[in-house]
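Visitor: can't give you the sequence, but here's the structure:
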């Protein structure tokens, strides 16, 4: 029971999908504009000054690992079902990643879903949610368990988890991890002008990296998968584009991969993620929600049938 619940919380409703990448097969993107106020512009200028001396993207990233500084992210993800179920789920995740001396230490992220109209009773599992993660504790408001919260409580607390940066419906290439950024860029196959993002001209690097290579480089991927990918899943190709500014900081990442299962209900899902990074070096001081608004698992009013139903809601949506 508690194992099922753990799958459903963590990094908001965006982590609802049980990782199926450990049994996958082979595998595209979208653009949008950006805007921000005077404070973000000043933060960006400060960030460029800080990273101005950096000669490579990893060094530029590490220069921003300072307490109470961070970056704003905005992600759009499409999950596309193939075969008999030509459905598409759209998700949007926005918020702030806060850094410490060695990398991300906190996050405040809001997730929203746009679902196919015929999703029926699964709709409640994809309700909008906000998640704050810091000091090994994650607080989730809204989402799948909003109706199960005790009276007067708004936040569900889960302990023992570090900041969760990657989930199956989030950006699989975590460029705030120096090793991941380095390993991915080492697989660059082409470079070209990438346009202007976050008020800076960019160069877009593109290529392909396998799931096994990401597993070796990325702590977030190792946490997400739980075990080393083997067989066909190890060679699963993740295609990517990374947009680097003139200050060598990442402004945009687009990735895609396709996973498939073979069995009674064979399913093929393609994940396409487009993430924007703005306001590098912005000030951030995230705090936990008020203690009197927080509840733990053992306080929830959850039926066994509700937990069982939600084991893998995304795959269920495409199979049924």
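Guide: Great, that's in hand. Computed from a predicted model, the values in this text were never measured in an experiment. Numbers count the residues shown, from 1 in each chain.

Visitor: contacts, neighbours, all on C-alpha from now
Guide: Noted.

Visitor: Mind giving me the packing neighbours of the helix ranked longest in the chain?
Guide: As assigned by DSSP state H, the longest helix anywhere in the chain is helix 38-51. Packing partners of helix 38-51 (3 or more CA pairs under 8 Å, 6 or more residues apart in numbering; DSSP states H and E): strand 267-283.

Visitor: just how off-centre is the following helix or strand past the strand it packs on within its chain?
Guide: Later in the chain than strand 267-283, the nearest helix or strand by DSSP states H and E is strand 294-295. Counting by CA atoms, centre = their mean, to the nearest Å, strand 294-295 is centred 24 Å from the centre of its parent chain.

Visitor: Check which helices and strands strand 294-295 is in contact with.
Guide: So strand 294-295, by 3+ CA pairs under 8 Å, 6+ apart, packs with strand 155-159.

Visitor: Which positions within the strand it packs on qualify as buried?
Guide: By neighbour count on 16 or more other CA atoms under 10 Å, the buried set for strand 155-159 is 155, 156, 157, 158.

Visitor: List the contacts of the first one.
Guide: Put plainly, it is residue 155. 139, 140, 141, 142, 289, 293, 294, 295 (CA atoms under 8 Å, 6 or more residues apart in numbering).

Visitor: and with 10 Å instead?
Guide: 130-132, 138-142, 145-146, 149, 288-296 (CA atoms under 10 Å, 6 or more residues apart in numbering).

Visitor: The closest residue to residue 24 other than its chain neighbours is in what secondary structure piece?
Guide: Nearest residue to residue 24 in three dimensions, chain neighbours excluded: residue 259, at 4.3 Å (CA to CA, 6 or more residues apart in numbering). Assigned by DSSP H and E, residue 259 falls within strand 250-261.

Visitor: ok, and here's another one to check against it:
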């Protein structure tokens, strides 16, 4: 399959999102730990920080959908799951798998969006499968790239990251309603809901800054992100739902809506994520590239 790997690095999400948002001047195999009894916390941010311990983490199960208007309305579905490992200041490593579903897409596109596994550790991301599978040199399985906040090629990942204390605090400051949220991960929850602007998220969230790769324009900074956070009696997040819409009109004549539903379970799970064996790792300079494909594959889905 012919690809342009250079556009599908850890900034691949920005290739779809950033152009319409950034100002013109801006350039798994973890075993669960026995849940320990915790007193109820009145402060969700403090409750989150109390989980930041070496070799402990939380399980992630994420479902997302990108809806776009091209020649016809089409959607991309994404399922992502694995383990996020904490250090003393937040998430320091992750081991997640990604799988995309593209209803009605041609065989080539479906192959391009094949399943992938991504390991991020010590600021470096290693990806196996997905965009890079048939461009890897013989005997190599993992593609290495620096930076690991954003999963490669996944613009539908959770834009409001509730595992960042500053982001969690900023979102909850915009709480408009509270109500019973049902039971998640065995805990009865209260769902807090509200909206926050993209500009506000950019100021506090490393995830959003990595995703956009530049400061939002004045117009884009006002885009509302709707959110719901389901908090258990220990004030830990069990579910986070977010949605937002951006216009790519003038670039691709598309309006794109991103819907994300992330579930967090097994708080305190034991984890010791390691980088893949060096003998199986390749860098971008090692890739066997064919003819360039200059059009972003996510956009192409909606134009076909």
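Guide: Received, thanks. Remember, predicted model here, so these are calculated numbers, not experimental data.

Visitor: how big's the offset between the strand holding residue 259 of structure 1 and structure 2?
Guide: Strand 250-261 of structure 1: mean distance to aligned residues in structure 2 after superposition is 0.7 Å, counting by mean CA distance after the TM-score superposition for structure 1.

Visitor: Show me the strands in the stretch 151-300 of structure 2, by range?
Guide: For the stretch 151-300 of structure 2, the strands defined by DSSP state E, counting those that start in this stretch occupy 175-184, 187-197, 224-231, 237-247, 255-270, 281-282.

Visitor: Same question for the stretch 51-200 of structure 1.
Guide: Under DSSP E, counting those that start in this stretch, the stretch 51-200 of structure 1 gives strands at 69-81, 88-99, 104-114, 129-134, 137-142, 155-159, 188-197, 200-210.

Visitor: Under the alignment, what does residue 246 of structure 1 map to in structure 2?
Guide: Applying TM-score structural alignment, one finds that residue 246 of structure 1 aligns to residue 233 in structure 2.

Visitor: What residues does the alignment partner in structure 2 of residue 279 of structure 1 make contact with?
Guide: Here residue 279 of structure 1 is matched to residue 266 in structure 2, going by TM-score structural alignment. The contact partners of residue 266 of structure 2, by CA under 10 Å, 6+ apart, come to 31-35, 56-60, 83, 185-186, 238.

Visitor: about what we covered before: columns distance to residue 22 of structure 1 on top of the strands of the stretch 51-200 of structure 1, output as CSV?
Guide: As requested, these are arranged in CSV below (distance: least, CA to CA, whole Å):
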stretch, distance to residue 22 of structure 1
strand 69-81, 17
strand 88-99, 21
strand 104-114, 25
strand 129-134, 26
strand 137-142, 25
strand 155-159, 25
strand 188-197, 25
strand 200-210, 12
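
Visitor: still on that earlier bit, what residues does the residue nearest to residue 24 of structure 1 make contact with?
Guide: Applying CA under 10 Å, 6+ apart, the residues contacting residue 259 of structure 1 are 20-27, 233, 236-237, 267-271.

Visitor: Are any of those buried, and if so which?
Guide: Among the contacts of residue 259 of structure 1, those buried by neighbour count (16+ other CA under 10 Å) are 21-25, 27, 233, 236-237, 267-271.

Visitor: Report the two of these separated the most.
Guide: 237 and 267 (17.7 Å; CA to CA).

Visitor: just the buried members of the contacts of residue 266 of structure 2?
Guide: The buried subset of these (16+ other CA under 10 Å) comprises 32, 56, 57, 58, 59, 60, 83, 238.

Visitor: Might one say that residue 234 of structure 2 is in contact with residue 51?
Guide: No: the pair residue 234 of structure 2 / residue 51 is not scored as a contact, 11.3 Å apart, by CA atoms under 10 Å.

Visitor: what about stretch 151-170 of structure 2, how long is it end to end?
Guide: 23 Å (CA to CA, to the nearest Å).

Visitor: What is the distance between that stretch and the centre of its chain?
Guide: Relative to the chain's own centre, stretch 151-170 of structure 2 is displaced by 7 Å; criterion: CA atoms, centre = their mean.

Visitor: which parts of that stretch are buried?
Guide: 151-170.
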